[in-house]
Structures are given as structure tokens and as C-alpha cells.
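**Student:** No sequence on hand, only this structure:
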């Protein structure tokens, strides 16, 4: 028998509906915040790459790059980006957001000066072709990291160990060159940074839950852009060793 005069069923239905609507609104707000957060990371990263490219091209066109890379100053240019990376990583919790932003742009300029050496070694068309190939690969790999439901944390540990092995192999090859070693290093480098692109993207997505709405959100976005920038540039350089045409 229906209890038409009993208000309880309608109240329960309304309460459940309200909770569902509130949950939907909360989820929609979270998704919107996540998209905004990831977009800010990609904007920082893309702007940094663009700035580095402009600086590299200007440095070469001015004629200074060819002169400087013949002097010991080349080591300052090569090592300067590392100083920015270590400084930003160590000062993440202490620096103001504006200071971290300035360091990121300084890093992009330093990387541009360092990358100018590639313009002296490889032809412009082959660099452009490799850049677009890298951009397409990076976009696909980052999309995989963003959309996959599978945790890539285990792969991250493996890739980190592989990265250390890659650095050691590069140092050994620099002092004791061996036939075929350079090819193997480039192949390994492409594989490692392809994996790191997907892994770092997923980590940045997961990190949003912990920093959303806090004072750390913008700073984490900047550091995330730095990580993706490094993935992109390293992937580009290793691909260039395969696709690039050297100048005569």
C-alpha cells in the first residue's frame, strides 16, 4: 500500500539527488582544475622551448656561438643549465613563485645558448624535421601518460636506473670511444626519455590532488614544466643523432 502522505520517501530521494549533484559538481570542478593545471605546465614548457630556440638561433646568427665554443667559455655555457636545475630543485620549498619563474626563464635562456652548438653541427632542415618528429612523439607519449589507467610507477624506477646507466655509458664513451657505442647510447636515450615523458606526465597528473588550491600549485607546475622540457630536449637530441644531417 502506498503511503502517499508520508514525506520521507521524497526527502530521501531529494537528499540522494542532492548528494549526487554535489558529487558531480565536485568532480567537474576537479576535472576543470586539473585541465587548467596541466595546461599551465604545457604552456610553461612550450614557452621555454620557444625561448630556447630563439636564443639559440640568435646566438648562432650573431656569430658569437662559433667564437665562444672555441674557447673554455663553452664549458660555462654547457654546465649553466645544470646549475639552474639543481638550484630550482633545492629551492622549491623556499623560493617565491616569482623567483622560481625567473629561474625557469633563465634556465631556458641558458639552454638556448647551450643548444646553439647543435646549429653549428647539423643542417637547419634536418634540425627542423627532427624537431617536428620529436614534438609529435612527445605529444603522443604525454597523452598516453595522461589518459592511461595503469600505474607507471614501476616503470619510473626502471627508467631512473636506466638513466644513470646512460650517463655512465656516455662518460665512458667520451673518454674511451668504442665502435657502435654512440649508436647504442642514442637508441637507449630515445627509449628512456620516451618512457620518462609518459611517466612524468602521469606523476604530474597524480600530484595535482595533493597541491590543488595550495600555494605550492604554481611552483609544482613550473617544476613540472622543467621536467617535461628536459624530457623533450633530451628526446630531441638523441633523435637528432639518427635523423640529423651533419654540416660538411
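**Tutor:** Noted; the coordinates are in hand. Values in this document were obtained by computation on a predicted structure and should not be read as measured data.
**Student:** only C-alpha atoms for contact and neighbour calcs from this point on.
**Tutor:** Will do.
**Student:** And the helices in the protein?
**Tutor:** Secondary structure of the chain (DSSP state H): helices at 8-61, 64-68, 73-90, 97-121, 124-147, 153-175, 181-211, 217-243.
**Student:** Buried residues of the fifth one, list them for me.
**Tutor:** Neighbour counts using 16 or more other C-alpha atoms under 10 Å place 124, 127, 130-131, 134-135, 137-138, 141-142, 144-146 of helix 124-147 among the buried residues.
**Student:** which helices and strands sit right next to it?
**Tutor:** With contacts taken as 3 or more C-alpha pairs under 8 Å, 6 or more residues apart in numbering; DSSP states H and E, helix 124-147 sits against helix 181-211, helix 217-243.
**Student:** Now do the buried residues in the longest one.
**Tutor:** Think helix 181-211. Residues of helix 181-211 classed as buried by neighbour count (16+ other C-alpha under 10 Å): 182, 185-186, 188-190, 192-205, 207-208.
**Student:** let's bring in a second one:
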């Protein structure tokens, strides 16, 4: 009689190791995400509550951005582009420093929201975002449905949101702004599940501990951070109460 027990045990060992590798990779991804959120929250709070610092961003006489304020508004995008395009060329240490600098600058730019909206509404929306993000992250991790095509559609919608937001920057239409916000919430809710599933698959194909895995974990943290922040901003635009 043929004995299949050794093969059975061997297969299980491989599956356990792959599952452990994936969990470690995703743990690193979420660690980077939480580091960025913590830094951003801290600097947003500091600048929003220190008038001398906030006055460096907005001219109190005109109510418009200062030169530094304008730089702070557009610098996060520059950092994201540098990290994305320099991913293969830059070392892990340099990418980590850029990531931390991006988190700080992003936090400073978010201080505008703390200045515009009441603290209670910001906190309420943040908690709502956390719950919604967590639910969709779990859904993306556990679902067996392939979200690749779904993700492609969401990215197309995201491009539409960016174009519509740019147009509305000149139109100043509150109606269009609300439409963009509702669509934005739907898009980033979906992207959260899609990105977590994508990162899970990346983790399954990486050998944990090498340089590429570390870089991918950092980039994954950046991706989920952007999903969370954009979801938070769109929800705040819908449900936030202005001062």
C-alpha cells in the first residue's frame, strides 16, 4: 500500500511557511502605514494649535497661502512621485527617510482641515474612517474573489475624480464638490479592499527579510496610507462641521 503521509506533511509545512511569510509582510505594511498616520496626526495637531506655526502657512491679512503654505500643499504629491519613480533606484534607507518626510509634510498640510472643521467632527469622521477602512481591509484579505478587474475600474474612476477636482478648483461648484466627495468615498472604499488583496498576493510571492520585501512593505504602507487619508478627507467633506 502506498504511503502518502510524508508528502502530506511536507505540503502542510510549505503552506504554513507561506502563510507566515504573508502575515509578516502585511504586518510590516501596516506598521509603515501606522507610522505615517501617527506622524501626520501629530504634526497636523501641532500646526493647527500653534498660531505662530499656522501663520507661516496662511497670511492672516489676506487669508491666502504664504509661499511656504503653497509648497506644503503640493509637496506631498512630489514626495509620492519621487518615492514611486525612485523605488528601484533608491536604497531602502533613502526611501524610508523620504517616506517619513512625506508623512510629516502631509501632516502639516492636513492642519488646514483641523483649522476649518470642529474637533468633534474631525474625531468622529476619523473613527468612522478607521472602522470602514478596517472592514474593507479584512474583506480584501479574506475574499476569494479576484478584484483585479474591479480595481482597474476603480482606478479609472480615480482618474476621473482627479480631473473633476481640477476643473472644480476653478468652478467652485458646491454641488459638484459633493458629487466628487461621494464618488471618492466609494472609490477609496473599494481600493482599500483591492490594495489589501494585491499586497497579500505580493506577500505570498516574496521571501520575507530581503531588501525587495522591505521596499515592497514600505510602498504598501504608502498605498494604504493614501487610501485611508483620501477616504478620511472625502468623508470629512461630506459629514464634517465647519467652525
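**Tutor:** Sure, I can see it. Since the structure is predicted, the reported quantities are computational estimates derived from the model, not experimental observations.
**Student:** what TM-score do we get after superposing?
**Tutor:** For these two chains in superposition, a TM-score of 0.93 is obtained (TM-score structural alignment, normalised by the length of structure 2); 235 aligned residues with a C-alpha RMSD of 1.2 Å.
**Student:** Among the helices and strands packed on helix 124-147 of structure 1, single out whichever gets nearest to residue 172 of structure 1.
**Tutor:** Taking C-alpha to C-alpha as the measure, those were each checked against residue 172 of structure 1, and helix 181-211 came out nearest at 9.6 Å.
**Student:** Over which residues of structure 2 does that closest one lie when aligned?
**Tutor:** The counterpart of helix 181-211 of structure 1 in structure 2, using TM-score structural alignment, spans residues 176-206.
**Student:** And stretch 125-141 of structure 1, by the same measure?
**Tutor:** Alignment note (TM-score structural alignment): stretch 125-141 of structure 1 is matched to residues 120-136 of structure 2.
**Student:** Mean per-residue distance, the matching stretch versus structure 1.
**Tutor:** In the superposition with structure 1, the average deviation recorded for stretch 120-136 of structure 2 is 0.4 Å (mean C-alpha distance after the TM-score superposition for structure 1).
**Student:** ok, and what's touching that stretch?
**Tutor:** Taking contacts as C-alpha atoms under 8 Å, 6 or more residues apart in numbering, the residues outside stretch 120-136 of structure 2 that touch it are 114, 189-190, 192-193, 228, 231-232, 235-236, 239-241.
**Student:** Take the residues you listed and write them to JSON lines, including distance to residue 161 of structure 2.
**Tutor:** Supplementary listing: the contacts of stretch 120-136 of structure 2 in JSON lines, determined by distance: C-alpha to C-alpha, whole Å:
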{"residue": "114", "distance to residue 161 of structure 2": "23"}
{"residue": "189", "distance to residue 161 of structure 2": "14"}
{"residue": "190", "distance to residue 161 of structure 2": "14"}
{"residue": "192", "distance to residue 161 of structure 2": "16"}
{"residue": "193", "distance to residue 161 of structure 2": "19"}
{"residue": "228", "distance to residue 161 of structure 2": "16"}
{"residue": "231", "distance to residue 161 of structure 2": "13"}
{"residue": "232", "distance to residue 161 of structure 2": "15"}
{"residue": "235", "distance to residue 161 of structure 2": "15"}
{"residue": "236", "distance to residue 161 of structure 2": "16"}
{"residue": "239", "distance to residue 161 of structure 2": "19"}
{"residue": "240", "distance to residue 161 of structure 2": "20"}
{"residue": "241", "distance to residue 161 of structure 2": "23"}
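**Student:** from those, which is closest to residue 81 of structure 2?
**Tutor:** Residue 81 of structure 2 has its nearest neighbour among those in residue 228, at 18.3 Å by C-alpha to C-alpha.
**Student:** so how far is stretch 222-232 of structure 2 from its chain's centroid?
**Tutor:** From the chain centre to the centre of stretch 222-232 of structure 2 is a distance of 2 Å (C-alpha atoms, centre = their mean, to the nearest Å).
**Student:** List of residues touching that stretch?
**Tutor:** Applying C-alpha under 8 Å, 6+ apart, the contact partners of stretch 222-232 of structure 2 are 30, 32-34, 36-37, 99, 125-126, 129-130, 133, 184-185, 188-189, 191-192, 195-196.
**Student:** Swap in 6 Å and give it another go.
**Tutor:** Outside of stretch 222-232 of structure 2, the residues that reach it under the criterion C-alpha atoms under 6 Å, 6 or more residues apart in numbering are 33, 129, 185, 188.
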